[in-house]
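# Only the shape, not the letters, is given here:
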């Protein structure tokens, strides 16, 4: 089929011309995406989107073809793929920024918690540090601090945690944790 014949068929709504274009240029268009860091699925999506854009321009009478159809489709695929790469790049940067923000936020919270823990008595300071930061079990804490049993360590930890919560709420408001 010649380009003029394809355009005429599309203008009349004949989808066989679209199927013909899809098969004829499939390898060329998908190779463009795959050779530029794209997957097979992404390549198929881009090519299908390009064909839809082409179809809509022909049907809408907006297409002034100054090159071969293959060249025109190639440029549409290239532009669509560039937009997709830009979008991916932006998302990647946003994820990195968010991860950095979360790390900074976590560090700030830990700093506040450590500051408040240091204001508690020595026993509470040790229990909470062992449990939350050194990830020791209640059994290990009970042995290390020479408590009678694990239940004693649990009760102490509960009371210390409650005092820590009160201290944090006393010294800081919710807005201190939010930007």
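Sure thing, it's come through. This is a predicted model, so every value here is computed, not measured.
# CA only for contacts and neighbour counts going forward, please
Noted.
# most distant residue from the middle of this structure?
residue 148 (48.9 Å; CA atoms, centre = their mean).
# residues in contact with the residue lying closest to that residue once chain neighbours are set aside?
Leaving aside its sequence neighbours, residue 148 sits nearest to residue 142 (CA to CA, 6 or more residues apart in numbering; 7.2 Å). Residues in contact with residue 142, defined by CA atoms under 8 Å, 6 or more residues apart in numbering, are 148-150, 152-153.
# out of those residues, which are buried?
By neighbour count, with 16 or more other CA atoms under 10 Å, the contacts of residue 142 hold 150, 153 as buried.
# Between all of the contacts of residue 142, which two are separated the most?
For the contacts of residue 142, the farthest-apart pair by CA to CA is 148 and 153; their separation is 8.3 Å.
# Point me to the helix or strand that includes the residue nearest the centre of the chain.
Note on the chain: the residue nearest the mean C-alpha position is residue 95, at 5.4 Å, using CA atoms, centre = their mean. Secondary-structure assignment from DSSP states H and E places residue 95 in helix 69-118.
# Does anything pack onto that helix? Which helices or strands?
helix 15-34, helix 40-59, helix 122-128, helix 150-171 (3 or more CA pairs under 8 Å, 6 or more residues apart in numbering; DSSP states H and E).
# So for residue 106, which of those helices sits nearest?
Distances from residue 106 to each of those were compared by CA to CA, and the smallest falls on helix 150-171, at 15.3 Å.
# packing partners for the closest one?
Using 3+ CA pairs under 8 Å, 6+ apart, helix 150-171 is in contact with helix 69-118, helix 122-128, helix 138-144.
# Could you identify which of the ones you listed is most buried?
Neighbour counts averaged per stretch over the helices and strands packed on helix 150-171 are highest for helix 122-128, at a mean of 18; criterion: mean count of other CA atoms under 10 Å.
# Put this next to the previous one:
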């Protein structure tokens, strides 16, 4: 079937032409997306959108075709896929920026906490470091620090944590931790 006949039938509202075009150019059009890092589903979506855009323009009578239908559809698919890749690239870039910001922010908060822990003295520094950073339990800390028992280690950790909280609050504002 010639392109001129297809356009004529579309202008009369023959929806069978939509199915005809879909099947005729499916492989060619989806290959654009598949060969450019796209999935089968993305390829189908792009082709369906392109075919719908072509159909609407052709049915309205506003389409002046200066190339074959396949070339026209190909250019629509290619443009739509480029836009999608650009959108994905922007989203990916925003995610990387957000992750870098969060990582930097977490490092800054950790630095503040570590600076304050250093000012507490050796016992508090060791208890808090063992508990929060080394992941030790109270029994291990009591043994390593030569405390009488785990209750002593718990009490010491509690008091050191209170000292740390007070020191941080005296030197920094909430905004330093939560933007």
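Here it is on my side, so go on. Computed from a prediction, not measured in an experiment: that's the story for all the values here.
# circling back to that earlier point, put together a markdown table for the contacts of residue 142 of structure 1, with distance to residue 118 of structure 1 on each row.
As requested, the contacts of residue 142 of structure 1 are exported to a markdown table (distance: CA to CA, whole Å):
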| residue | distance to residue 118 of structure 1 |
| --- | --- |
| 148 | 25 |
| 149 | 25 |
| 150 | 24 |
| 152 | 22 |
| 153 | 19 |
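# Closest one to residue 110 of structure 1 out of the contacts of residue 142 of structure 1, please.
The shortest gap between residue 110 of structure 1 and any of the contacts of residue 142 of structure 1 belongs to residue 153, at 22.7 Å (CA to CA).
# Quick check: chain neighbours aside, which residue is closest to the closest one?
Nearest-residue entry for residue 153 of structure 1: residue 142, 5.4 Å, with adjacent residues in sequence omitted and distances by CA to CA, 6+ apart.
# Please identify the residue in structure 2 that aligns with that neighbour.
Taking TM-score structural alignment as the criterion, the aligned counterpart of residue 142 of structure 1 in structure 2 is residue 142.
# How far away from the center of its chain is stretch 160-176 of structure 2?
33 Å (CA atoms, centre = their mean, to the nearest Å).
# Just the buried positions in it, please.
160-161, 163-164, 167-168.
# what's the answer for stretch 3-11 of structure 2, then?
By neighbour count, with 16+ other CA under 10 Å as the criterion, the buried positions of stretch 3-11 of structure 2 are 6-11.
# Against structure 2, what's the mean shift for stretch 40-54 of structure 1, could you check?
In this overlay with structure 2, the average offset of stretch 40-54 of structure 1 from its partner residues is 1.1 Å by mean CA distance after the TM-score superposition for structure 1.
# so that stretch matches what in structure 2?
Here stretch 40-54 of structure 1 aligns to structure 2 at residues 40-54, judged by TM-score structural alignment.
# And the contacts of that stretch?
Outside of stretch 40-54 of structure 2, the residues that reach it under the criterion CA under 8 Å, 6+ apart are 18, 21-22, 26, 29-34, 73, 76-77, 80-81.
# How about stretch 144-151 of structure 1?
Here stretch 144-151 of structure 1 makes contact (CA under 8 Å, 6+ apart) with 138-139, 141-143, 153.
# now stretch 25-34 of structure 1, how far from the chain's geometric center?
Between the mean C-alpha point of stretch 25-34 of structure 1 and the mean C-alpha point of its chain there is a distance of 27 Å (CA atoms, centre = their mean).
# Could you give me the buried positions within that stretch?
Neighbour-count burial for stretch 25-34 of structure 1, counted by 16+ other CA under 10 Å, picks out 25, 29-33.
# what's the closest of the residues you listed to residue 121 of structure 1?
Taking CA to CA as the measure, residue 33 is the one of these closest to residue 121 of structure 1, at 63.3 Å.
# wait, doesn't that closest one sit right on residue 81?
Yes - contact status for residue 33 of structure 1 versus residue 81: in contact at 6.7 Å, counting by CA atoms under 8 Å.
# Check the gap between residue 153 of structure 2 and residue 145 of structure 2 for me.
Distance of residue 153 of structure 2 to residue 145 of structure 2, given as CA to CA, to the nearest Å: 8 Å.
# how close does residue 166 of structure 1 sit to residue 128 of structure 1?
In this structure, residue 166 of structure 1 and residue 128 of structure 1 are separated by 15 Å, where distance is defined by CA to CA.
# cool, and residue 144 of structure 1?
When CA to CA is the yardstick, residue 144 of structure 1 and residue 128 of structure 1 sit 13 Å from each other.
# for residue 158 of structure 1, same thing?
Separation of residue 158 of structure 1 from residue 128 of structure 1 (CA to CA): 9 Å.
# What of residue 135 of structure 1?
Using CA to CA, residue 135 of structure 1 is found at 10 Å from residue 128 of structure 1.
# same thing with residue 71 of structure 1?
Taking CA to CA, one finds residue 71 of structure 1 at 68 Å from residue 128 of structure 1.
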